[in-house]
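Asks: just a sequence and a predicted model for now, questions to come.
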Amino acid sequence: MSNEMTYEEARAELVDCVKKLEAGVPTLEESLELWERGEKLADLCSDYLAGARRRLSERMESDTDSEADEEE
């Protein structure tokens, strides 16, 4: 898995892994590989979302600080 993968790419591949697992793959080894890949993809998606939340929070704080400065 590349760190250059976008959130959308990681999510799409994660959905694909889940569909394959739900459909039932032929071997236990394949199931485990899909599960492990899905875990890594889920972690990557979570990291992207945490970064987005952090950026939004920082932006909101910056906007609030700017508004407070304007009021003074």
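Replies: Structure's in. What do you need?
Asks: going forward, measure contacts and count neighbours with C-alpha atoms only.
Replies: Fine.
Asks: now the most centrally placed residue in the chain, nearest residue through space, not along the chain?
Replies: What sits nearest the mean C-alpha location of the chain, by Cα atoms, centre = their mean, is C45, with 1.1 Å. Nearest residue to C45, sequence neighbours excluded (Cα to Cα, 6 or more residues apart in numbering): Y7, at 5.7 Å.
Asks: included below, for side-by-side comparison, is a second structure:
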Amino acid sequence: MDQGPDTPIADMSFEDALRALETVVRRLESGDVPLDESIALYERGEELRKACQKRLDAAQARIEKIVQDADGKPTGTVPFDSAN
């Protein structure tokens, strides 16, 4: 479900926040937005970017890779981004 420009970012799903950020970027790149509106859009975009990054960081922290023994049985977990 798309959210309007006044929807609190905390109430948005990650996907909705990302779509809103893409919309902000497209509008800013168009060059057809008055200066005051551009500033407001930039501020909204920065808050959306921060929210998306925070959610991505939280998701990465939860992702773990299952370590298996020679028989294929799980023996534990390691961080997703570890070298092993």
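Replies: Received it, and whenever you're ready, just let me know what you need. Remember, it's a predicted structure, so these values are computed and weren't measured experimentally.
Asks: got a TM-score for the two of them?
Replies: After superposition, the two chains reach a TM-score of 0.77 (TM-score structural alignment, normalised by the length of structure 1), with 64 aligned residues with a Cα RMSD of 1.8 Å.
Asks: quick revisit: residues contacting the residue nearest to the centre of structure 1?
Replies: Contacts here follow Cα atoms under 8 Å, 6 or more residues apart in numbering; on that basis C45 of structure 1 touches Y7, A10, R11.
Asks: which of these ranks first by neighbour count?
Replies: Of all the contacts of C45 of structure 1, the highest neighbour tally under other Cα atoms under 10 Å goes to A10, namely 23 neighbours.
Asks: how much space between that one and E33 of structure 1?
Replies: Using Cα to Cα, to the nearest Å, A10 of structure 1 is found at 16 Å from E33 of structure 1.
Asks: where does the longest helix seen in structure 2 end up in structure 1?
Replies: What stands out as the longest helix in structure 2, according to DSSP state H, is helix 35-62. Mapped onto structure 1 using TM-score structural alignment, helix 35-62 of structure 2 spans residues 28-55.
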